[in-house]
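Student: Structure for the following, please:
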Amino acid sequence: MTTVLLADDHAAIRAGVRMILETAPRPVEVVEEAGTAERALELARRLHPDVVLLDIRMPGVSGLSVIGALRRTGAAVIMLTSFAWDEYVLAALEAGADGFLVKSAAPHEIVDAVHRVVSGDAVLSPEVLRAVIDRAVARPPSPAALEDGPPPERSRAAAEAAPGEPPELPAEALTRREEDVLRLLAEGHSNQQIAHRLVVAESTVKTHVSHVLTKLGVASRVQAALWWGRHGRGT
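Tutor: All right, here's what the predicted structure looks like:
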């Protein structure tokens, strides 16, 4: 069974999402809850959940600050938040988040998002992904600029989570097929859709995506899409 860690500073939100996940037709096990980003990171390192549902604004360190470290535990990260502004979407995705959901999402959308990231897909509509890529090309944001007022003092855990900027050139040249997969990925297609377009098995697409992420030095398919938007389009 897929396992999830819930991280939100509102207990009522955590209780509601837990009920949605655990009573779904394809139930998901909520292994633990956290009220702060630092606690979420501590629990993720100990429990190794498949997915972390993470709020952006939390007491002390923001959710944005720990995305990279959460990804390094092996978990996929979905931002679950009240804020749907482009700046927050872009900052979260650049930091390595696998998707973005507003808290007003329908229950089935939340459950579907969890299963999709576990299977290797991103949780972002093609329209939103294209808008985010265009925004990234025009004006890369600074996550620190999204905080309310002066940023809080960063803990060691938060500091080590800060994402690095991927290089303009991949460490190893992409093959023609990998470029095809990356282009379709950046257009917002799922692995299944890419497989259909290229007339290959979905497992083959997953292998290509894995190679692309490694060569680009990024942690998620959304980061790869952002790289393509900045460095690959039109080349």
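
Student: going forward, measure contacts between C-alpha atoms and count neighbours the same way
Tutor: Will do.

Student: Outside of stretch 31-41 itself, list whatever touches it.
Tutor: 3-11, 14, 43, 47, 49, 54, 58-63, 66, 69-70, 157-158 (C-alpha atoms under 8 Å, 6 or more residues apart in numbering).

Student: Please pick the buried ones from those residues.
Tutor: The neighbour-count criterion (16 or more other C-alpha atoms under 10 Å) marks 3-9, 14, 43, 49, 54, 58, 61-63, 66, 69-70, 157-158 among the contacts of stretch 31-41 as buried.

Student: Number of residues surrounding residue 159?
Tutor: 14 (other C-alpha atoms under 10 Å).

Student: Next: residue 46.
Tutor: Neighbours of residue 46 under the rule other C-alpha under 10 Å: 10.

Student: a helix runs through it, doesn't it?
Tutor: Yes. Counting by DSSP: H, G, I helix; E, B strand; the rest coil, residue 46 falls inside a helix.

Student: Any figure for the gap between it and residue 80?
Tutor: 22 Å (C-alpha to C-alpha, to the nearest Å).

Student: I'd like the structure of this one too, to check against the first:
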Amino acid sequence: MTTVLICDHHRLFAEAFASALRAVGADVRVAADPAEALAAQAAEPADRVLMSVRFPGEAGRAAIREIQLTWPQTHVACLGADDPAAEEAVVLSKKRPLTELVDAVLRGTGAPETPAAPAVPRAPLRTARVDGQTLAARFLTDRERDVLRLLVGAQPTGQIADELGISITTTRGYVQSILSKLGVHSRVQAVSYAVRHSVVS
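Tutor: Next up is the predicted model:
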């Protein structure tokens, strides 16, 4: 089983990514910051470490370098670092669909399109996608799917409202409707459900 440690400054994205990886059989831990990630890695080294470099200062980059030096067998990737300065590790852009990121992590590469044998079976993910599309088509409106897609992208309420051209109050109403229809009680649970069942693309 592939073990993964995720440390991203967007907690909602980190939890969604973790859920997507767990859905295909990976053992995943989530750290809130680089210090917590280093402690978790020291306690139980992971096969893959996914680290954001957007934490204050150079904490993320410093953690990447320490992990590479101390645990050379661990594959380390920068999360969401689109700038050329992130040269110390492979880059996984958060602009890619989560399904592609999952494939890249399991392969241990930053190029989702590179053909390689998966580290764990991916059949559950394909099955979930079909079920999720059916669920979305049956219960969620187009606008609710738009809102859910932005939630999966870790967008806060204000940014969702701006992007969709609606008020914050209306956005909150859509969020509550999504929670009700999916049978969950929080945004994190909604995002996890959406990722596991591929409700949005």
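
Student: Tell me who's in contact with residue 67 of the second structure.
Tutor: 38, 41, 74, 76.

Student: so who does the third one touch?
Tutor: The reference is to residue 74 of the second structure. So residue 74 of the second structure contacts 45-49, 67-68 (C-alpha under 8 Å, 6+ apart).

Student: now residue 117 of the first structure
Tutor: Applying C-alpha under 8 Å, 6+ apart, the residues contacting residue 117 of the first structure are 51, 76, 98-99, 123.

Student: longest helix of the first structure?
Tutor: helix 202-216 (DSSP state H).

Student: Give the aligned range of the next helix or strand after that one in the second structure.
Tutor: Using DSSP states H and E, the helix or strand that follows helix 202-216 of the first structure towards the C-terminus is helix 221-227. Per TM-score structural alignment, helix 221-227 of the first structure has no counterpart in the second structure.

Student: against the first structure, where does stretch 41-49 of the second structure fall?
Tutor: So stretch 41-49 of the second structure is aligned with residues 44-52, judged by TM-score structural alignment.

Student: preserved in the first structure, out of the contacts of residue 67 of the second structure?
Tutor: Retained in the first structure: 38, 41, 74, 76, out of these (criterion both residues aligned by TM-score structural alignment, their matches' C-alpha atoms under 8 Å).

Student: ranking those by neighbours, who comes first?
Tutor: Going by other C-alpha under 10 Å, residue 76 tops these with 28 neighbours.

Student: can you confirm it is in a helix?
Tutor: No. With three-state DSSP as the criterion, residue 76 of the second structure is assigned strand and is not in a helix.

Student: tell me the secondary structure for the closest residue to it other than its chain neighbours?
Tutor: Leaving aside its sequence neighbours, residue 76 of the second structure sits nearest to residue 49 (C-alpha to C-alpha, 6 or more residues apart in numbering; 4.8 Å). For residue 49 of the second structure, the assignment made with three-state DSSP gives strand.

Student: residues contacting residue 49 of the second structure?
Tutor: 4-7, 74-77.

Student: any idea how far the residue nearest to residue 94 of the first structure when sequence neighbours are not counted lies from residue 182 of the first structure?
Tutor: The shortest distance from residue 94 of the first structure to any non-neighbouring residue, by C-alpha to C-alpha, 6+ apart, is to residue 223 (5.7 Å). Distance of residue 223 of the first structure to residue 182 of the first structure, given as C-alpha to C-alpha: 11 Å.

Student: thinking again about what came up before, now the contacts of residue 74 of the second structure as TSV including distance to residue 132 of the second structure?
Tutor: Shown next, in TSV, are those (distance: C-alpha to C-alpha, whole Å):
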residue	distance to residue 132 of the second structure
45	34
46	30
47	29
48	28
49	28
67	37
68	38
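
Student: Among the residues you listed, which one sits closest to residue 134 of the second structure?
Tutor: The nearest member of these to residue 134 of the second structure, counting by C-alpha to C-alpha, is residue 48 at 32.7 Å.

Student: what about the closest residue to residue 160 of the first structure other than its chain neighbours, helix or strand, and which?
Tutor: Leaving aside its sequence neighbours, residue 160 of the first structure sits nearest to residue 69 (C-alpha to C-alpha, 6+ apart; 6.9 Å). Assigning secondary structure by DSSP H and E places residue 69 of the first structure in helix 67-71.

Student: Figure out how far that helix is from the centre of its chain.
Tutor: 9 Å (C-alpha atoms, centre = their mean, to the nearest Å).

Student: Then stretch 24-41 of the second structure?
Tutor: On C-alpha atoms, centre = their mean, the centre of stretch 24-41 of the second structure falls 13 Å from the chain's centre.

Student: got the buried residues for stretch 176-185 of the first structure?
Tutor: For stretch 176-185 of the first structure, the neighbour count (16+ other C-alpha under 10 Å) marks 178-185 as buried.

Student: my read: residue 77 of the first structure touches residue 97, true?
Tutor: Yes. Counting by C-alpha atoms under 8 Å, residue 77 of the first structure touches residue 97, with 5.0 Å between them.
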